[in-house]
Structures are given as structure tokens and as C-alpha cells.
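Colleague: Sequence first, predicted model second:
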Amino acid sequence: MSLAQLALSLQFARDAAQHRALLARHRVARWLRHALDADAEITVRIVGEPEGRQLNATYRRKDYATNVLTFDYQQQPVVVADLVLCAPVVEREAREQNKTLQEHYAHLLVHGALHAQGWDHETGEEDARAMEARETAILLRLGFADPYGGPGH
């Protein structure tokens, strides 16, 4: 299996820098490349709660910080996107779901990369099932358990 080429910019907001060691560039690139069907230019930004809340309010009209926001600018011939992950939300969710922080970050980065390629789980039950199955297959290939709690989790 040939993996896509990836130009990755990895950024950490000052109030999210504590996750820098966990999210080594080579690790983030590996997770994303496994989720990509085409070459890509992706910026991953790890932010704190204030920036995450502001971006979600501005772009989705939802006044809370969410785990991952995907800004997809182009899908062909190269995927161009920004993925913004809110460190405190990811940390809280990992604890609530009894996952390691690394496991949850891997899942959310794969999830965001799929969104950047046009996958959508909010367009109907069939699309949601297809996207979940794709995420699960990618994460299993990366050595992680089924993020939705299937066998092996």
C-alpha cells in the first residue's frame, strides 16, 4: 500500500503546548498519511479552550469548544486543509471514554483528515456508518483499537 505524500505544518498554541511531546511530528504525519487517499497539505493546530470556542462560534455558530474542527479548502488534485484540535476537550473526552490521550488524538486526526476529503457523518445514518467503518479500519491498521467500541476495545 502506497501512502500519500503529506506537507504537514504542526502548530501548538501557547496554552496547549503541554501536548507537544505526545504529538511528535512523525507520529502525527503517520496517522494522517494512513487516512489520506491523495497527496495533501495539512496544517494541524493544537489550541486551548478559548481559541477552540472562538473558532467554533465563528465558523459553526456553536458557543463551545469542540474536539476537532476541519477547514477543507481543496480536495483535488491535492487535499488542502486545516485541522484544529482543542487540547482540553480531547483530554477530557479521552478520560471519559477510557482511552489514552494518544489513542484519542489519533482518532480525531484520522476523523478530521476524512472530513477534509469529503467524508461526512452528519448527512445521514448510512454516511455516518461508512465514515465510522473507514475510521475503524484505518485505526486498526495503525495498531489502535476500534474507536467506537467494537471487538478489541
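Modeller: Cool, the structure landed.
Colleague: rest of the way, CA atoms for contacts and neighbours
Modeller: Noted.
Colleague: Tell me which helix or strand the residue most central in space within the chain sits in.
Modeller: The centre of the chain sits closest to residue 109, judged by CA atoms, centre = their mean, with a distance of 2.0 Å. If you go by DSSP states H and E, residue 109 is part of helix 101-116.
Colleague: wait, what's in contact with the closest residue to the residue nearest to the centre of the chain other than its chain neighbours?
Modeller: Excluding the flanking residues, the one nearest residue 109 by CA to CA, 6 or more residues apart in numbering is residue 32, at 6.5 Å. Going by CA atoms under 8 Å, 6 or more residues apart in numbering, residue 32 touches 109, 110, 113.
Colleague: quick one on the thing from earlier: moving C-terminal from the helix holding residue 109, which element do we reach first?
Modeller: Per DSSP H and E, the first helix or strand lying C-terminal to helix 101-116 is helix 125-141.
Colleague: Next, the angle from that following helix to helix 101-116.
Modeller: Here the directions of helix 125-141 and helix 101-116 differ by 130 degrees (axes from the mean of the first three to the mean of the last three CA atoms, to 10 degrees).
Colleague: Name the surrounding residues that touch helix 125-141.
Modeller: 34-35, 106-107, 110-111, 114, 119-122, 145-148.
Colleague: here's the one I want to compare it with:
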Amino acid sequence: MITLDLINDDNLPAPDSAQFQNWLNQVATRLNITGEVCIKIVDEAESQNLNKTYRQKDKPTNVLSFPSDIPEFVESTHLGDLAICAQIVEQEAQAQNKNINDHWIHLTIHGFLHLLGYDHIEDTQAETMEALEIELLADLGIGNPYI
């Protein structure tokens, strides 16, 4: 079970807390994970600032993942934070002719897997992560986002 803190201070168009909670819990149940996650819905300016600061890429992006960096001696179930850019999600869904809700689900799961240590820098890592994403999305009735 995942405890979620959703922040959408600017009331940007995005799914509600119950939807995010449902998606994260379905993944957590399948992977036998528990913990806390914070999702912040951001605009393009904040996304670009975060992406530049933490990834040295001076452009907005769809989702940024910030895994928890709490020392082992500190008891915490916080898995990390996600920053999801509402405008980029919408733009990508339109450009890729995808259902907007399905794209929100995909990017939420993608970011969540990064919090759990999955990555796609190397080809073998990417294959593993994408295969898991495809399986998890199929569990939610969503087709392969990579075709």
C-alpha cells in the first residue's frame, strides 16, 4: 500500500488524488511494495527549472523522479517524489495520439519505477523497465505505450 501526498497548488489539469492512489497501489500490490510517495503537478517553467537543476537539461520534461535519499539508520517509508508536468503530458498525448488518461497512468508508473530503482540508461536496463511497464499497464487495461 502506498501513502500518497498530491500537490497541485496551481490547480493544473491533472488526475485527482484517488486516481493516482489507485494506480500506485495496483503497482505496489503487484510488486509487493509499501511506502510513501509525493507527487507534485508542475507547470512547464517549474519542470524546466527542475530538469536544468538536477539533470542539466534546459527544457521541460514529462516526469522527474527524486528517489528518497534517507540514511539507513533513519526509519522512513518515504520512497521519493515525482514532479509531473501537466502541459507536457497533454502535449505528448496529443502528438502521439494517445488517450490523455492512459498517458498520465504510464508516466506515473514510469516515474514510480524510477523511485524503486529501475532505470533505462543502458539497453538491458531499458528492456527490463519497459517490459515491466508494459505488464503493469496491461494489468490496468492499457496497451503497450512503446509501439
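Modeller: Perfect, I can see it now. This one's a predicted model, so the numbers in the text were calculated from it and none came from an experiment.
Colleague: ranges for the helices of structure 2?
Modeller: Taking DSSP state H as the criterion, structure 2 contains helices spanning 17-31, 44-55, 86-95, 100-115, 123-139.
Colleague: Burial-wise, tell me which of the ones you listed comes out on top.
Modeller: Highest mean neighbour count of the helices of structure 2: helix 100-115, a mean of 20 (counted as mean count of other CA atoms under 10 Å).
Colleague: What mean distance separates it from the matching residues in structure 1?
Modeller: Helix 100-115 of structure 2 differs from its equivalent in structure 1 by a mean of 0.5 Å after superposition (mean CA distance after the TM-score superposition for structure 1).
Colleague: residue in structure 2 matching residue 44 of structure 1?
Modeller: Aligning on TM-score structural alignment places residue 44 of structure 1 opposite residue 39 in structure 2.
Colleague: what about its match, neighbour count?
Modeller: When neighbours are counted by other CA atoms under 10 Å, residue 39 of structure 2 registers 23.
Colleague: What of the one 3 residues further on?
Modeller: By the measure other CA under 10 Å, the count of residues near residue 42 of structure 2 is 27.
Colleague: Roughly how far does it sit from residue 51 of structure 2?
Modeller: Here the criterion is CA to CA, to the nearest Å. By it, residue 42 of structure 2 lies 12 Å from residue 51 of structure 2.
Colleague: thinking again about what came up before, residue 72 of structure 2 is nearest to which of the helices of structure 2?
Modeller: When the helices of structure 2 are compared by CA to CA, helix 100-115 sits nearest residue 72 of structure 2, at 16.1 Å.
Colleague: quick one: the closest one aligns where in structure 1?
Modeller: Under TM-score structural alignment, helix 100-115 of structure 2 corresponds to residues 101-116 of structure 1.
Colleague: gap between the closest residue in space to residue 27 of structure 2 that isn't next to it in sequence and residue 56 of structure 2?
Modeller: Spatial nearest neighbour of residue 27 of structure 2, excluding adjacent residues (CA to CA, 6+ apart): residue 136 at 6.6 Å. As judged by CA to CA, residue 136 of structure 2 and residue 56 of structure 2 stand 30 Å apart.
Colleague: With residue 23 of structure 2 instead?
Modeller: 30 Å.
Colleague: Equivalent analysis for residue 70 of structure 2, please.
Modeller: Look at residue 70 of structure 2 and residue 56 of structure 2: by CA to CA, they are 23 Å apart.
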